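> for reference, the sequence and a predicted model appear below.
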Amino acid sequence: MERIEYRDVINKADWTRGPWDNEPDKIQWQDEATGLPCLIVRGPSGSLCGYVGVAPGHPWHGQDYDSCDVDVHGGLTFAHGCAEISREKWEKWRERQYARRDEAKKYPIGDAARDLKEWAKELEDYDAWVVRATSRYICHIASPGEPDPVWWLGFDCAHSGDLSPSYSGRYSFGDHEIYRPISYVERECQSLARQIASVTLPLRHRG
């Protein structure tokens, strides 16, 4: 799988300055040791999330994250297939966004108002939505011959003690929060990939 970095896809104007200013907001790559696809995606709070793709046939493919015994930052918090990027999905997304207009008018500095402003172009342009969704969603671009419908197992770095950039300029949680940068999340993905690769199919009973 080709390594792809997506930059400047999130508006950080209201955040305090930090290492996140120069980081990608999403990366896809193939783990060298295991060959598994990996993702890093910046979440709504500005913190990074890491994901490793499980191919069909693996015991954990399709399983809930609580069913997978791994050691990773904060524990697993995500298990799902690739985000769908299609015209039908776009139309449903548009309906939900338009339904939030009353909320945006009532709370002009709230999440709904921010999202409608940030995604204004994509509300009317499907092709623009595809480009932006690809740079923001939990999905990847597989190379020819690679499994496409992988099952993503993921973790996030927005737990107690983690610094979330989008909150740092608006809320004070003390001086003990630590921002988990790209290098940290990439190492955690590598560790998660090794743990996933070590799980084997159960032996069939012979009788």
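Here it is on my side, so go on.
> from now on I want contacts and neighbour counts done on CA atoms only, so please keep to that.
Will do.
> need the contact list for Cys157.
Counting by CA atoms under 8 Å, 6 or more residues apart in numbering, Cys157 makes contact with Ser47, Leu48, Cys49, His73, Gly74, Arg180.
> what's the helix or strand for the residue most central in space within the chain?
The structure's the chain has its C-alpha centroid closest to Val41; by CA atoms, centre = their mean the separation is 3.7 Å. Here Val41 is covered by strand 37-42, with elements defined by DSSP states H and E.
> show me what counts as buried in that strand.
Neighbour counts over strand 37-42 (16 or more other CA atoms under 10 Å) mark Pro37, Cys38, Leu39, Ile40, Val41, Arg42 as buried.
> quick one: Ile138 is in a strand?
No. When classified by DSSP: H, G, I helix; E, B strand; the rest coil, Ile138 is found to be coil rather than part of a strand.
> burial of it, as a residue count?
The burial count assigned to Ile138 is 23, neighbours taken as other CA atoms under 10 Å.
> gap between it and Asn11?
Counting by CA to CA, to the nearest Å, the gap between Ile138 and Asn11 amounts to 18 Å.
> likewise Ala193?
Spatial separation of Ala193 from Asn11 under the definition CA to CA is 31 Å.
> tell me the SS of Leu153?
With three-state DSSP as the basis, the three-state label of Leu153 is strand.
> now the helix ranked longest in the chain: buried residues?
In the chain, assigned by DSSP state H, the helix with the most residues is helix 182-197. Within helix 182-197, the residues scored as buried using 16+ other CA under 10 Å are Ile182, Val185, Glu186, Glu188, Cys189, Gln190, Ser191, Leu192, Ala193, Arg194, Gln195, Ile196.
> try this one next to it:
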Amino acid sequence: MAKNPKSTALVPAGQRKPPAKRKAAVPAVMPATPDALRPVLGLDLAIAKLVGSGGDVAREDGIVRVTGLGYATRGCVVPAEEIFYDRSARRDDEGARLGEADKVSWRDEASGYDCIMLRDSNRRHLSGYVGAPRDHPIWGWKCEAVPPDLGIDVHGGLMYSRLCQHGPSPTPGLVVEAARICHVRVVPPPRFEPLVHATDHRVEHADAWWFGFSCDQVYDVVPADVHGQAKFLQAEVGAVYRDDAYVVHETVSLAAQLRAIADGKAAPSRDGPPPPPIGLDPRRGGGRG
């Protein structure tokens, strides 16, 4: 018998309790005031894009997540659920792009579909994604299998189609969430704690099938392509950088088109100029994704 039950060294192996599992680290959360945001974002330009009052900010390994505030582009204010900045990947030569977020997640009010604007961690261009619910007519379809007669018209054509990306654990950290293409994962508040954010009541979702487009076509300025053939081709076709306003607009347009397909209606008229013709990009062979 063990003389000291508090000492595991004297307790027989069969009677020892297994070591307690370590809980995942929860990033510290602080109010998203300008004074709190300035040292973690580092730019007043980035702070100026956050709209509203209240909100929270959390930090983890160079990732900053802002919740409870809207996100302003030159075209609209996005009703953001989460806004991410990747401080570790920032470059000094990105000019005005330094003020943009690296990921914005929101629910489009008109279609009811979840949307994401996401920056590629390597080439630094933006992409847009819309989550089609499980009962959608083309849920589970590969982007290359979507027929042209459905009328989907988005920048570069559909380039992405995939199920929700689940993290490595039920509560992935900010590093995973900042790059994950899936619904906003809401952790239920502790019992008896009042709801703080509108998304706190959301139940566990069924997997969406995400369709997306990417602004790294030959007619796009890609921040990482500063030398070589890519830059030469961009100059030849008058390529421009597709900013957050453009990507949000295209994402909302894609959501409207997917909703029209679900409702059995004609594709809605586009608001604003059409995207560049896919045929401009020799990599696409003139065909639709």
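Nice, I can see it. Source: prediction; values computed, not measured.
> post-alignment, whichever helix or strand comes after the strand holding Val41 of structure 1 versus structure 2, mean distance?
On the C-terminal side of strand 37-42 of structure 1, the closest following helix or strand by DSSP H and E is strand 48-54. After superposition onto structure 2, strand 48-54 of structure 1 lies on average 0.4 Å away from the residues it aligns with, using mean CA distance after the TM-score superposition for structure 1.
> what does strand 48-54 of structure 1 contact?
36-43, 60-61, 150-158, 180-182, 185-186, 188-189, 192-193, 196.
> try 6 Å
The set of residues external to strand 48-54 of structure 1 that reach it, using CA atoms under 6 Å, 6 or more residues apart in numbering, is 37-42, 61, 150-157, 189.
> wait, which of those residues is closest to Trp90 of structure 1?
The shortest gap between Trp90 of structure 1 and any of those belongs to Val41, at 20.1 Å (CA to CA).
> counterpart of that closest one over in structure 2?
With the correspondence set by TM-score structural alignment, Val41 of structure 1 lines up against Leu118 in structure 2.
> neighbours of the closest residue to its match other than its chain neighbours, how many?
Nearest-residue entry for Leu118 of structure 2: Lys103, 4.4 Å, with adjacent residues in sequence omitted and distances by CA to CA, 6 or more residues apart in numbering. By other CA under 10 Å, the residues close to Lys103 of structure 2 number 25.
> from Glu124 of structure 1, how far out is the aligned residue in structure 1 for Lys103 of structure 2?
In structure 1, the residue paired with Lys103 of structure 2 according to TM-score structural alignment is Lys26. When distances are taken as CA to CA, Lys26 of structure 1 and Glu124 of structure 1 turn out to be 24 Å apart.
> before we move on, back to that, now the contacts of Cys157 of structure 1 as JSON lines including neighbour count?
As requested, these are exported to JSON lines (neighbours: other CA atoms under 10 Å):
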{"residue": "Ser47", "neighbour count": "24"}
{"residue": "Leu48", "neighbour count": "25"}
{"residue": "Cys49", "neighbour count": "25"}
{"residue": "His73", "neighbour count": "21"}
{"residue": "Gly74", "neighbour count": "13"}
{"residue": "Arg180", "neighbour count": "20"}
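> what's the closest of those to Arg170 of structure 1?
Nearest to Arg170 of structure 1 out of those is Ser47 (CA to CA; 14.9 Å).
> surely the closest one and Leu163 touch.
No. At 7.2 Å, Ser47 of structure 1 does not count as touching Leu163 under the criterion of CA atoms under 6 Å.
> number of residues surrounding Val51 of structure 2?
Applying other CA under 10 Å, we find 17 residues neighbouring Val51 of structure 2.
> which ones are touching the nearest residue to it once chain neighbours are set aside?
The shortest distance from Val51 of structure 2 to any residue that is not its chain neighbour, by CA to CA, 6+ apart, is 4.7 Å, and that residue is Gly70. Gly70 of structure 2 sits next to Leu50, Val51, Val78, Pro79, Ala80 when contact means CA under 6 Å, 6+ apart.
> quick revisit: now the angle from the strand holding Val41 of structure 1 to strand 48-54?
Using axes from the mean of the first three to the mean of the last three CA atoms, to 10 degrees, the interaxial angle of strand 37-42 of structure 1 with respect to strand 48-54 works out to 160 degrees.
> who are the packing partners of strand 37-42 of structure 1?
strand 26-30, strand 48-54 (3 or more CA pairs under 6 Å, 6 or more residues apart in numbering; DSSP states H and E).
> winner for burial among the ones you listed?
The densest packing among these, expressed as mean neighbour count by mean count of other CA atoms under 10 Å, is seen in strand 48-54 with a mean of 28.
> right, and the helix or strand after that one?
Next along the chain after strand 48-54 of structure 1, taking DSSP H and E as the criterion, comes strand 78-81.
> can you give me the helices for structure 2?
Secondary structure of structure 2 (DSSP H): helices at 34-41, 44-48, 174-177, 228-236, 244-263.
> the second one packs against which elements?
By that I understand helix 44-48 of structure 2. Contact here means 3+ CA pairs under 6 Å, 6+ apart; on that basis helix 44-48 of structure 2 packs against no helix or strand.
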